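Participant: build me a structure from this.
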Amino acid sequence: MDNQKIQIFDTTLRDGEQVPGCKLNTDQKVVIARRLDELGVDIIEAGFPISSPGDFNSVVEISKIVRNATVCALTRAVNDDIISAANALKFAKKPRIHTGIGTSDSHIKYKFNASRDEIINRAAEAIFFAKSFVDDVEFYAEDAGRTDNDFLAKVCTEAIKAGATVLNIPDTTGYCLPDEYGAKIKYLKDNVAGIEKVILSCHCHNDLGLATANSIAAVRNGVRQIECTINGIGERAGNTSLEEVVMILKQHPSLGFDTNINTKLLYDTSRLVSENMGMLVQPNKAIVGENAFAHSSGIHQDGIIKNRETYEIIDPRDVGVTESAIILTARSGRAALAYRAKKIGYELTKLQLDLVYFEFLKLADRKKVIIDSDVHQIIEISNLGLLAS
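Facilitator: Reported below is the predicted structural model:
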């Protein structure tokens, strides 16, 4: 039986760009959008057109160059927003308008000073209006994570009646626990009339470090679209990380899901986004961090040298990394030193290795990391009369 496809909705250029200091110009956005299209994402959220002339122009230009993905523009449940989005998307081969409104009691009372019935009416009217411009309309129930499930189901039911093709259930504040969020999705699957006609989507934030876990819980309970960003960038603590959810689904085939992502482009895409946004990727970031496939502990290094799968569940080549890195430090053992020495042309006997290792430890205690030139120097100091082949 074939795996079910999970659509990847990338919002790097919209939610990701909301990170302070990460503003992109139109040319940079076009470069990243072209790469996202090549990467295989299903939907590119290109921006929020009403927010500024620059954002409007970026959505226009991205719409012109994207060949495969759906191009999506964000709006509030406001007619002017929707008109702006429709105009910005006029060149898109597959346009989508993403409109919505807050549904939690907190948003209804403090943000909109409205009633629940008024929120439902505004949502339905916005969807109906957006449908007059495009066939594909996604509805977001902002702060769905903290919205009463019964009311959320009513909103979703009316959204479907108004013509929504996708229902986005955001954990806007990153508050939900995975079992709670998964149960919320299941509740909607069981209690929303016509839900089989639409795609359910998750949009999780990482305020408690649970964005990826919540997204996977959502998929296991009926979501078929994950909204995410490269490197997990986004408001506050960030969004669901694209590379994480994609590789989880790939590495756990028993879940029965797959994506259209060309995973061999993940590392390079991560670096492209990082360089353009000027936002470094933390070294210990899963999948694409500098240390994701680096080993410095002697026990780990020995295991990796003997069999990569001893300490790696992902082949680094699957995400575009050339090979695992053996980092020489004071915690490294003889096996790692012999491995690196061989890489640079020295075949050491056991006796020679013992002598070199003694000198290696003395230098490693003074330096954080031993590099290839240091290994050359150590072998020379050890007076072994060896020459690199």
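Participant: rest of the way, CA atoms for contacts and neighbours
Facilitator: Noted.
Participant: what is the helix or strand containing residue 180 packed up against?
Facilitator: According to DSSP states H and E, residue 180 maps onto helix 178-191. Contact partners of helix 178-191 among helices and strands, from 3 or more Cα pairs under 8 Å, 6 or more residues apart in numbering; DSSP states H and E: helix 149-162, helix 211-220.
Participant: tell me what angle the first one forms with helix 178-191.
Facilitator: Translated: helix 149-162. Using axes from the mean of the first three to the mean of the last three Cα atoms, to 10 degrees, the inter-axis angle of helix 149-162 relative to helix 178-191 is 50 degrees.
Participant: and the next helix or strand past helix 149-162?
Facilitator: Assignment by DSSP H and E places the next element after helix 149-162 at strand 166-171.
Participant: how far off centre is that following strand?
Facilitator: 17 Å (Cα atoms, centre = their mean, to the nearest Å).
Participant: the structure of the following sequence is requested for comparison with the preceding one:
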Amino acid sequence: MSKNNVQIFDTTLRDGEQVPGCKLNTDQKVRIAQRLDGLGVDVIEAGFPVSSPGDFQSVVEISKMVQNATVCGLTRAVENDIKVAADALKHAVKPRIHTGIGTSDSHIKHKFKASREQIIERAFKAVSYAKSFVEDVEFYAEDAGRTDNDYLARVCEAAIKAGATVLNIPDTTGYCLPSEYGAKIKYLKENVKGIDKAILSVHCHNDLGLATANSIEGVINGARQIECTINGIGERAGNTALEEVVMVLKQHPYLDLDTNIDTRQLFGISQLVSDSMGIYTQPNKAIVGANAFAHSSGIHQDGVIKNRATYEIIDPKDVGVTESAIVLTARSGRAALAYRAKIVGYELTKLQLDVVYSKFLEFADRKKEIKDDDIHQIIEKSHLYREIISA
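Facilitator: Sure thing, here's the model as predicted:
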């Protein structure tokens, strides 16, 4: 059976850029968009064109450059927003307008001071107007995570009737539990009239650390597009991390779900985004963090040296990392020291290793990490130095 394809909608340049202090200029956005296109993402949300002249120009330039992915522009359910987005996207090979409105009772009452029926009417009008410019229109139901499922289904039906090709079901506040969010997608898949005419999309935030889990539950229950960002950047605690959901689907083939992403490019584009935005990626970040394939515990190091799969479920090369890292610390064992010593030119016998290891521990108790230069010093100070180098 062929795998079901899950489209990857990257919003690094729109939702991801909403991190305070991480504004990108047009050249930086175009460079990242070019890499995203080569990575194999299906949709690039290039910006929010009406928000500023700079964002408008970025969407224009990205639209001119991107050849493979759909280029998307965000709008509110406002005619001028939609018109400006359509203008910005006019050079795109595959343009998409992403429009929508809040659907939770909280948004309806406090943000819009409207009724549920008025929101449905505004949703229908926004999608209809966007459809007059482009064929591909995505509708977002903001705060869908806290929206009553029955009402959400009615909003989705109106959007489909107006011509929406994609229905975005955001967990805007990152509130949902995976079981709740999966059940919501399943409910819409089974209860929205005309759902076969549109793709369900998941857009999850990480306020409770559940963005990846919620996105995976969403696609398991029928969604076929994941909205995400490189490194999981985004407002507050961030968005679903592209590299995480892609690798979850790749590492669990029994889900029968896959993407078009060339995973070997993940580490490189992670570094590009981090450098461009000036955002430090935490060392323990899954898939692309500096420590994602680093081992410092002696037991783990011994296992990885004997067989990488003992403690690694992903081959580092699959995500663009050259190799696993054996990091020498006071917790490291003899196998790790022998492994690193061999790399820098010393083939130690068992007896030599026992002697050098005792010196190593003295060094390691004084330093957080033992580097290659330290290994040379440790061996040079050993009374077996001449014996070791003459071997």
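Participant: distance of residue 361 of structure 1 from residue 43 of structure 1?
Facilitator: Residue 361 of structure 1 is 52 Å from residue 43 of structure 1, where distance means Cα to Cα, to the nearest Å.
Participant: got it, and residue 121 of structure 1?
Facilitator: 27 Å.
Participant: quick one, which of these two is more surrounded?
Facilitator: residue 43 (24 against 13; other Cα atoms under 10 Å).
Participant: now residue 114 of structure 1: closest residue in space, sequence neighbours ignored.
Facilitator: If the residues on either side of it in the chain are set aside, residue 114 of structure 1 comes closest to residue 108, at 5.6 Å by Cα to Cα, 6 or more residues apart in numbering.
Participant: should've said residue 162 of structure 2
Facilitator: Nearest one to residue 162 of structure 2, counting by Cα to Cα, 6+ apart, is residue 128 at 5.0 Å.
Participant: now do residue 165 of structure 1
Facilitator: Nearest to residue 165 of structure 1 is residue 198, by Cα to Cα, 6+ apart, at 5.0 Å.
Participant: re the thing from before, mean deviation, the helix holding residue 180 of structure 1 versus structure 2?
Facilitator: By mean Cα distance after the TM-score superposition for structure 1, the fitted helix 178-191 of structure 1 averages 0.5 Å away from its aligned residues in structure 2.
Participant: which SSE is immediately downstream of the host helix or strand of residue 27 of structure 1?
Facilitator: Residue 27 of structure 1 belongs to helix 26-39 when assigned by DSSP H and E. Next in sequence after helix 26-39 of structure 1, counting helices and strands by DSSP H and E, comes strand 43-47.
Participant: still on that earlier bit, tell me the spacing between the residue nearest to residue 162 of structure 2 and residue 195 of structure 2.
Facilitator: In terms of Cα to Cα, residue 128 of structure 2 sits 17 Å off from residue 195 of structure 2.
Participant: residue 367 of structure 2 too?
Facilitator: On the measure of Cα to Cα, residue 367 of structure 2 and residue 195 of structure 2 end up 60 Å apart.
Participant: between these two, which one's more packed in?
Facilitator: residue 195 (19 against 13).
Participant: run through the residues that contact that one.
Facilitator: Residues near residue 195 of structure 2 by Cα atoms under 8 Å, 6 or more residues apart in numbering: 157, 160, 188-189.
Participant: mind listing what residue 10 of structure 1 touches?
Facilitator: 36, 41-45, 227-230, 242.
Participant: apply 6 Å and report the result again.
Facilitator: By Cα atoms under 6 Å, 6 or more residues apart in numbering, the contact set of residue 10 of structure 1 is 44, 227-229.
Participant: so how many other residues sit close to residue 323 of structure 1?
Facilitator: Neighbours of residue 323 of structure 1 under the rule other Cα under 10 Å: 12.
Participant: skipping adjacent residues, who's closest to it in space?
Facilitator: residue 316 (5.9 Å).
Participant: distance of the one you found from residue 88 of structure 1?
Facilitator: Taking Cα to Cα, one finds residue 316 of structure 1 at 39 Å from residue 88 of structure 1.
Participant: quick one, which of those two is more surrounded?
Facilitator: Of the pair residue 316 of structure 1 and residue 88, residue 88 is the one with more neighbours under other Cα under 10 Å, namely 27 against 20.
Participant: was I right to think that one contacts residue 60?
Facilitator: Yes - if you go by Cα atoms under 6 Å, residue 88 of structure 1 and residue 60 touch, sitting 4.9 Å apart.
Participant: give me the contact list for the helix or strand encompassing residue 342 of structure 1.
Facilitator: Assigning secondary structure by DSSP H and E places residue 342 of structure 1 in helix 334-343. Contacts to helix 334-343 of structure 1, defined as Cα under 6 Å, 6+ apart, come from residues 301-302.
Participant: can you rerun that using 8 Å?
Facilitator: 298, 301-302, 305, 326, 328, 347-348, 353-354, 357, 372, 375.
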